[in-house]
Each structure stands twice: as C-alpha cells, then as structure tokens.
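Enquirer: Turn this into a structure:
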Amino acid sequence: MSSPVDRFDSVDLDRIIEMAWEDRTTFEAIQAQFGISEPEVIAIMRHALKPSSFRMWRKRVSGRRTKHGMTSRSSRFRASGHH
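Expert: Purely as a prediction, here's the structure:
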C-alpha cells in the first residue's frame, strides 16, 4: 500500500496540510473532501512538518473536540441571515 503522501499532488497536499493546521477544520471535513482517514492525515503531517512542528500540532489537536466534529449543529457554513 502506498503512502498517503504519494496519492496527492502538491496542491492537494498543501490544502490538506492547511486544513489540518486550522483548529476549526475537522478530520471529518478533510475526509469528506479528500477521502483520507485521520491516521492518514497524521501521516501526511508527520511527513510534511519538521519534527518539532509535528509534535506541537499533535499536542494541539489531540483530544480537541473541534478537530473531531461538532457535538451540536455547526453554523460555520450557514449564511449570516439564516439563523
């Protein structure tokens, strides 16, 4: 089986890394857009980041509820006039 890094071009990898770095973007959103699991996102981040940056990112996202989907309805993508 190939590495998740090998399955994407540089543009997609940059977007995956950007989405993974954002605190408000869930692993589920990344999976919906790119079809990769949380462990595959972690593998991409491990490959792309310096070791110290990877550790800092993992510490930040480990156990973070916002990285694992919302427990209530998210209004992030709802238009401001539709509450």
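
Enquirer: Going by C-alpha atoms from here, please, whenever you check contacts or count neighbours.
Expert: Fine.

Enquirer: ok, how many other residues are close to residue 9?
Expert: By the criterion of other Cα atoms under 10 Å, residue 9 has 9 neighbours.

Enquirer: Spatially central, which residue of this structure would that be?
Expert: Taking Cα atoms, centre = their mean, the centroid of the chain lies closest to residue 20, which sits 2.8 Å from it.

Enquirer: doesn't residue 40 make contact with that residue?
Expert: No. Contact status for residue 20 versus residue 40: not in contact, 11.2 Å apart, counting by Cα atoms under 8 Å.

Enquirer: ok, how many other residues are close to residue 16?
Expert: Residues within reach of residue 16, counting by other Cα under 10 Å, total 22.

Enquirer: What are the boundaries of the helices in the protein?
Expert: Applying DSSP state H to the chain gives helices spanning 10-21, 27-34, 38-48, 51-61.

Enquirer: Please provide the structure for the following sequence as well, for comparison with the first:
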Amino acid sequence: METSETNSEFTERELDRIIEMAWEDRTTFDAIAFQFNLKEQEVIALMRRELKPSSFRMWRARVQGRSTKHAAKRTFEKGTFKSSRQKQITHNKISKR
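Expert: Alright, predicted model coming up:
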C-alpha cells in the first residue's frame, strides 16, 4: 500500500509535526498536503496508525465536518480570525529581551 511506504520516509520529527498540524483547528489538510505531500486520507491513515485508538476516535470526531480543516469550506479568506475587540500590541518590550 502506498500510504505505508510514504509514511516510512518521514523522520520521527516530521511525523510529530504532521500529527501536530492535524490536531490544530486552523491548519487545513491542504497545508499538510503542500508541506508533506499527504492527501487527507493518508493523514487519516497515519493518525489511525500513530495514535491510541481512543485518541484517534477523539481526533476524528473533532475534525469530521470541521470547516476550518478544509480550505474550500472556510468562511474567511486566509490568515487567522482576529476579534474586533482584540487590542493592538504596540511597543511590546517583552519581545526585545
């Protein structure tokens, strides 16, 4: 099967990153495909193999039908949502340590 051959080419660090991206709400399957050349079904197979069964079921329930995981279903163009009530960060001295 092509999926297992494809996944065996990834380092442990890359696998961790793919799993992390798959868990992130706003990271689309298209972004994972662009970066790691994995289709949505291959990501699902990877998650099924790498996660505990209960974790996989939780992840599937979370992402199934989630519009933010599919670029075509998103209601915003690109980037992340920013509330109009969110304050602007200016003169941030902490970042200049």
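
Enquirer: Can you give me the TM-score here?
Expert: TM-score for the superposed pair, counting by TM-score structural alignment, normalised by the length of the first structure: 0.83. Supporting figures: 77 aligned residues with a Cα RMSD of 1.6 Å.

Enquirer: one step back: out of the helices of the first structure, which is closest to residue 73 of the first structure?
Expert: Residue 73 of the first structure lies closest, by Cα to Cα, to one member of the helices of the first structure: helix 27-34, at 14.2 Å.

Enquirer: how about the residue nearest to the centre of the first structure, what's its match in the second structure?
Expert: The alignment partner of residue 20 of the first structure in the second structure, by TM-score structural alignment, is residue 22.

Enquirer: residues in contact with its match?
Expert: 28, 29, 32, 43 (Cα atoms under 8 Å, 6 or more residues apart in numbering).

Enquirer: What's the separation between the first one and residue 77 of the second structure?
Expert: Yep, that's residue 28 of the second structure we're talking about. Residue 28 of the second structure sits 13 Å away from residue 77 of the second structure, going by Cα to Cα, to the nearest Å.

Enquirer: again with the second one
Expert: When Cα to Cα is applied, the distance between residue 29 of the second structure and residue 77 of the second structure equals 16 Å.

Enquirer: more neighbours, the two?
Expert: Legend: neighbour count by other Cα under 10 Å for residue 29 of the second structure and residue 77, higher for residue 29 (20 against 9).

Enquirer: Might you report the residue contacts of the more buried one?
Expert: 22, 39, 40, 69, 70, 71.

Enquirer: Translate residue 31 of the first structure into the numbering of the second structure.
Expert: Taking TM-score structural alignment for the superposition, residue 31 of the first structure sits opposite residue 33 in the second structure.

Enquirer: how many neighbours does its match have?
Expert: Residues within reach of residue 33 of the second structure, counting by other Cα under 10 Å, total 15.

Enquirer: How about it, nearest residue that isn't a chain neighbour?
Expert: When the adjacent residues along the chain are set aside, residue 33 of the second structure lies closest to residue 39, with 5.6 Å between them (Cα to Cα, 6 or more residues apart in numbering).
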